[in-house]
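Asker: Fold the following.
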Amino acid sequence: MTLPASADVVIVGGAAMGSSLAYHLLAHPGFSGRVVVVEKDPTYARSASALSAASIRQQFSQPVNVRISLHGIRFLRALEEHLGVPGESCDIGLREGSYLYLATEAGADVLRANHAVQVAEGADVALLDPAALVARFPWLNPGDDVVLGSLGLSGEGWFDGWGLLQAFRRKAKALGALYVAGEVAGVVREGSHITHAVLADGARIACGTLVDCAGAGARTLAAKAGVDLPVFARRRYVFTFACRGDVPNCPLMIDTTGVYVRPEGETADGRRFICGVSPGAAEDEGLAWRDDDPATQAVDWSYFEERIWPALAARVPAFEAIRPGAAWAGPYDMCALDHNALIGPAAPHGPENFLLCNGFSGHGLQQSPAVGRGLAELIVEGRYATLDLSDLAFARIAEGRRVVERNVI
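Answerer: The predicted model follows:
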């Protein structure tokens, strides 16, 4: 599509977050302007939204994240009502299958503290001792290290992330959003405002508001606007395997080792699972990811062979006999400050009409409904009208206020 001369809102990045914002803006009764979404990869082949394990949970340590996901599950349950387009399916295969966190003695107090936050916010989560865990999941081996489990009883599960991205995009386009293939290579700034976004081919578009939804490329874009954004792309691997053993009602289980696993579907050689592991901080620094480097698509199979499979086989004896399947690599836009998103105005340390929507640290898909709605309200009404997201404001950096999320997978 041809780039228009101007837009009321220019969104850089058209994956789940950018498309959610475009949809929520155009669906807002108080908005009548033009929305342009600039996306450098319209295939979304390397988008975190497309490569994510695509899950939703209420088991966070920060109240604002619990509230965001409680809205998210309500939105996903009524997706057709929100994003339905005539002649197009809105089915994202939502499966409410729950999360299960396992903790050793060292981590049990954290699990209890998190549980108190979750229940206070209305999440449906239970703490289970090893006997109760085995009674519910007979295939589980708690060993001598698991002392506590935290299980979501409802409102958690997984879905088709690609499907959600496309549903947001279709609906936004149906409401009038213009999607342009291109990369924002620079901005024109006059005083405290950005007047134009400049594309790599030299084309310009005047903007009333510019929103950074660039995912793994967010830091680069922010720098062009004079904003130092502590968001860094980090590589994550997702592995698949098939297992003929019986592992009924398997939730998305996070082992004490940080390894996670969840069911994905049936195959000819057994039930299919996906799995991965969250590297530690030191490893994260060694996995710096550049979104212009095709080598980042390569998968380090040693993670599966040396860390993931041994941990899974010890915890679930049925996983001792498996058939490894495909694997892929994808980016997290990781917030180095506190593993929580940076949302809202870049001012006073950046242009007044520059908004940030970055650093979701692996939670972006599930948080896209609430964040898109919140930013749309902020643009149209000048405030968060339905759910206060100010805890996640970019201003907390200057204030020295960290909002640490302890439940990062």
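
Asker: CA atoms for contacts and neighbours, from now on please.
Answerer: Noted.

Asker: where along the stretch 151-300 of the chain do the helices fall?
Answerer: 161-174, 218-224, 281-286 (DSSP state H, counting those that start in this stretch).

Asker: what about the longest helix in the protein?
Answerer: helix 364-381 (DSSP state H).

Asker: Contact partners for P63?
Answerer: Residues counted as contacts of P63 (Cα atoms under 8 Å, 6 or more residues apart in numbering) are V117, Q118, E121.

Asker: The second one: neighbour count?
Answerer: Meaning Q118. As a burial measure, Q118 scores 23 neighbours (other Cα atoms under 10 Å).

Asker: secondary structure element for S150?
Answerer: strand 148-152 (DSSP states H and E).

Asker: So which elements touch that strand?
Answerer: Packed against strand 148-152 by the contact rule (3 or more Cα pairs under 8 Å, 6 or more residues apart in numbering; DSSP states H and E) you find strand 99-103, helix 105-120, strand 125-128, helix 130-136.

Asker: how close does the most centrally placed residue in the chain sit to P29?
Answerer: Most central in the chain under Cα atoms, centre = their mean is G364, positioned 2.1 Å from the mean C-alpha point. As for G364, its distance to P29 is 25 Å (criterion: Cα to Cα, to the nearest Å).

Asker: again with R169
Answerer: Applying Cα to Cα to R169 and P29 gives a distance of 19 Å.

Asker: ok, these two, which is more surrounded?
Answerer: Between R169 and P29, counting by other Cα under 10 Å, R169 is the more crowded of the two (26 against 9).

Asker: Thought S19 was touching the more buried one, still the case?
Answerer: Yes. With contacts counted by Cα atoms under 8 Å, R169 reaches S19, the gap being 5.2 Å.

Asker: my guess is the residue nearest to the centre of the chain contacts S20, does it?
Answerer: No. Contact status for G364 versus S20: not in contact, 10.8 Å apart, counting by Cα under 8 Å.

Asker: Nearest residue to S150 in space, please, no chain neighbours.
Answerer: The spatially closest residue to S150, leaving aside those adjacent along the chain, is L127, at 4.6 Å (Cα to Cα, 6 or more residues apart in numbering).

Asker: Can you tell me the closest non-neighbouring residue to A113?
Answerer: Distances taken as Cα to Cα, 6+ apart put S61 closest to A113, at 7.8 Å, once the chain neighbours are dropped.

Asker: That neighbour contacts V408, correct?
Answerer: No. S61 lies out of contact with V408 (Cα under 8 Å); the separation is 9.4 Å.

Asker: What count of nearby residues applies to E183?
Answerer: Number of residues near E183 (other Cα under 10 Å) recorded here: 19.

Asker: Against N141, how distant is it?
Answerer: Noted for E183: a distance of 50 Å to N141, by Cα to Cα.

Asker: How about K40?
Answerer: Counting by Cα to Cα, the gap from K40 to N141 is 46 Å.

Asker: same deal with E399?
Answerer: E399 is 45 Å from N141, by Cα to Cα.

Asker: More neighbours: which of those two?
Answerer: Taking neighbours as other Cα under 10 Å, E399 and N141 compare with N141 leading, 18 against 8.

Asker: here's the other one to compare against:
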Amino acid sequence: MTPYDIVIVGGGVVGSASAYYLKKHGFSGTIAIVEQDTSWQSGCTARSCGGLRQQFSTPENIALSTFGIRLVKNLAEEFGPEADVGFKEQGYLILASATGLPVLAENHAVQIAHGAHNVLLDAAALGQRFAWLNPEGLAGGCFGLSHEGWVDPYSLAALFRKAAVAQGVALIQGQVQAVDAHAGRITGVTLASGERLACGTLVNAAGAGAGALAAMAGIDLPVGPRKRYVYVFDCPQATEALHKAPLTVEPGGIYFRPEGRNFICGLSPEEHEEPTVFDWEVDHAWFEERIWPGLAERVPAFEAIKVISAWTGHYDYNALDQNAVIGPHPDVTNFLFANGFSGHGLQQGPASGNAIAELVLHGGYRTIDLTRFGYERITRNEPLYEKNVI
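Answerer: Predicted coordinates:
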């Protein structure tokens, strides 16, 4: 059995950031990241859309994402002058009908109170500011003036992993098959290869597999995979202004944004529409029947488009309230959660990794108080809902 002070299960942005910040903040012990797919071909991180936004309804989510955005805007200070994640600071535009406008306005007030830089626009102002947009049926929209946009998710995660490994963190390719416990504490993990790793602390950063990992320790965690489709399409009639559009979200949840000379789009299904098979196949009928009509209605130029590729990703979905679970288990205190981001993990991974480091080193939070995101709400069945899930 190989001993480590900390074993982090999951090597995406959350796990890699946890290892990086532990070392940055002075942890002198041994750390191992266990990742079954070190190429990240099928992980939550690399298959995300890379969005960064401050437009949330929960103060903690605003703070988590703001941490990540500040990092992205100051990469050279953190990782050196060559660091680049292709940040496109084009904003988010969250649209609302008359029915949804009160919630949008309420969210906007929370965001402004917590330092976000965005503006609430009425339908007329939307039409004036975004000439490519059909404002019919809209009552308003919230637009991020700065500190919002998107990055290349692979590049961001790679910066953290490379920096962590450079500081002595071991990267182990493997799949956890069992979690070993004794007297109410985690003592190690057993990999599918048969290798055993002893640990003083286990960090669950396993993404869509977080619930399964927790179950190995006898812990109930309502986090599992939810299948999401992302479509890449070409629009010959797109103007230069449309190619500079923000990530735009329709009142019904359809979103799109520019991607190079093309665009990407998607739509999260309702609960009763969720796919039940968690493979990597793309449902093209979902685009034809549920997405394209809404896109064409809202953006007239999208009446003539062609899907040129698509991919499937899996959210690490928290079925209780779609918010992250971060912090120690109340009884098994050396089992730390960093799970259930429900599509926000890329942008909230840096701050979550920093939070894990603070818990290990100081026994509490120093930068962002994430107490409300603790596991205790799971045991009490008291959801902390995020109103702005995309």
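
Asker: Could you provide the helices of the stretch 151-300 of structure 1 in JSON lines, with additional columns for distance to L94 of structure 1?
Answerer: What follows is these, written out as JSON lines (distance: least, Cα to Cα, whole Å):
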{"stretch": "helix 161-174", "distance to L94 of structure 1": "10"}
{"stretch": "helix 218-224", "distance to L94 of structure 1": "29"}
{"stretch": "helix 281-286", "distance to L94 of structure 1": "30"}
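
Asker: Out of those helices, which one sits most buried?
Answerer: Highest mean neighbour count among the helices of the stretch 151-300 of structure 1 (mean count of other Cα atoms under 10 Å): helix 161-174, with a mean of 23.

Asker: That one vs structure 2, average distance?
Answerer: For helix 161-174 of structure 1, the mean deviation from structure 2 after alignment is 0.6 Å (mean Cα distance after the TM-score superposition for structure 1).

Asker: so that helix corresponds to what in structure 2?
Answerer: Here helix 161-174 of structure 1 aligns to structure 2 at residues 153-166, judged by TM-score structural alignment.

Asker: Relative to the whole chain's centre, how far out is that stretch?
Answerer: 16 Å (Cα atoms, centre = their mean, to the nearest Å).

Asker: do stretch 61-69 of structure 2 as well
Answerer: Stretch 61-69 of structure 2 sits 11 Å away from the centroid of its parent chain (Cα atoms, centre = their mean).

Asker: To what extent does it diverge from structure 1 after superposition?
Answerer: Mean for stretch 61-69 of structure 2 is 1.0 Å (mean Cα distance after the TM-score superposition for structure 1).

Asker: okay, that stretch sits on what stretch of structure 1?
Answerer: Going by TM-score structural alignment, stretch 61-69 of structure 2 sits over residues 65-73 in structure 1.

Asker: picking up where we left off before, which residue in structure 2 aligns with the residue nearest to the centre of structure 1?
Answerer: Counting by TM-score structural alignment, G364 of structure 1 lines up with G345 in structure 2.

Asker: Next, the buried residues of stretch 230-249 of structure 1.
Answerer: In terms of neighbour count (16 or more other Cα atoms under 10 Å), stretch 230-249 of structure 1 has its buried residues at 230-245, 247.

Asker: now stretch 327-338 of structure 2
Answerer: Buried residues in stretch 327-338 of structure 2, counting neighbours by 16+ other Cα under 10 Å, are found at G327, P328, N334, F335, L336, F337, A338.

Asker: Over in structure 2, tell me which residue corresponds to L389 of structure 1.
Answerer: When structure 2 is aligned by TM-score structural alignment, L389 of structure 1 is paired with L370.

Asker: Now that match. Nearest residue, chain neighbours left out?
Answerer: E60 (6.6 Å).

Asker: what's the angle from the helix or strand hosting the one you found to helix 153-166?
Answerer: Assigning secondary structure by DSSP H and E places E60 of structure 2 in helix 59-73. Angle of helix 59-73 of structure 2 versus helix 153-166, following axes from the mean of the first three to the mean of the last three Cα atoms, to 10 degrees, is 80 degrees.

Asker: Relative to structure 1, what is the average displacement of the helix or strand just after helix 59-73 of structure 2?
Answerer: Next in sequence after helix 59-73 of structure 2, counting helices and strands by DSSP H and E, comes helix 75-79. The superposed helix 75-79 of structure 2 is, by mean Cα distance after the TM-score superposition for structure 1, a mean 2.0 Å from where its aligned residues fall in structure 1.

Asker: Now for the spatially closest residue to T367 of structure 2 that is not a sequence neighbour: which residues touch it?
Answerer: Leaving aside its sequence neighbours, T367 of structure 2 sits nearest to A355 (Cα to Cα, 6+ apart; 7.4 Å). By Cα under 8 Å, 6+ apart, the contact list for A355 of structure 2 reads S18, Y365, R366, T367, I368.

Asker: A355 of structure 2 matches what in structure 1?
Answerer: Residue correspondence to structure 1 (TM-score structural alignment): A355 of structure 2 is matched to G374.

Asker: now its match: how far from G245 of structure 1?
Answerer: For G374 of structure 1 relative to G245 of structure 1 (Cα to Cα), the value is 44 Å.

Asker: Let me know the angle separating the helix holding E60 of structure 2 from helix 345-362.
Answerer: Using the same axes, to 10 degrees, the inter-axis angle of helix 59-73 of structure 2 relative to helix 345-362 is 100 degrees.

Asker: thinking again about what came up before, so what's the gap between the strand holding S150 of structure 1 and the chain middle?
Answerer: Offset of strand 148-152 of structure 1 from its chain centre (Cα atoms, centre = their mean): 22 Å.

Asker: go on, stretch 320-330 of structure 2?
Answerer: The answer for stretch 320-330 of structure 2 is 14 Å, by Cα atoms, centre = their mean.

Asker: So which bit of structure 1 is it matched to?
Answerer: Under the alignment (TM-score structural alignment), stretch 320-330 of structure 2 falls on residues 337-347 in structure 1.

Asker: Could you do stretch 189-196 of structure 2 as well?
Answerer: Aligning stretch 189-196 of structure 2 against structure 1 (TM-score structural alignment) gives residues 197-204.

Asker: Please enumerate residues in contact with that stretch?
Answerer: Contacts with stretch 197-204 of structure 1, where a contact means Cα under 8 Å, 6+ apart, come from 3, 5, 182-188, 196, 205-207, 210.

Asker: got a winner among these for most neighbours?
Answerer: Among the contacts of stretch 197-204 of structure 1, L210 has the most neighbours (other Cα under 10 Å), with 26 neighbours.

Asker: Spit out the contact partners of that one.
Answerer: V9, V10, I11, V12, I194, A197, N353, F354, L355.

Asker: will you turn the residues you listed into CSV that also has secondary structure and distance to R323 of structure 1?
Answerer: Output for those, formatted as CSV (DSSP: H, G, I helix; E, B strand; the rest coil; distance: Cα to Cα, whole Å):
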residue, secondary structure, distance to R323 of structure 1
V9, strand, 49
V10, strand, 46
I11, strand, 43
V12, strand, 41
I194, strand, 53
A197, strand, 49
N353, coil, 52
F354, strand, 49
L355, strand, 46
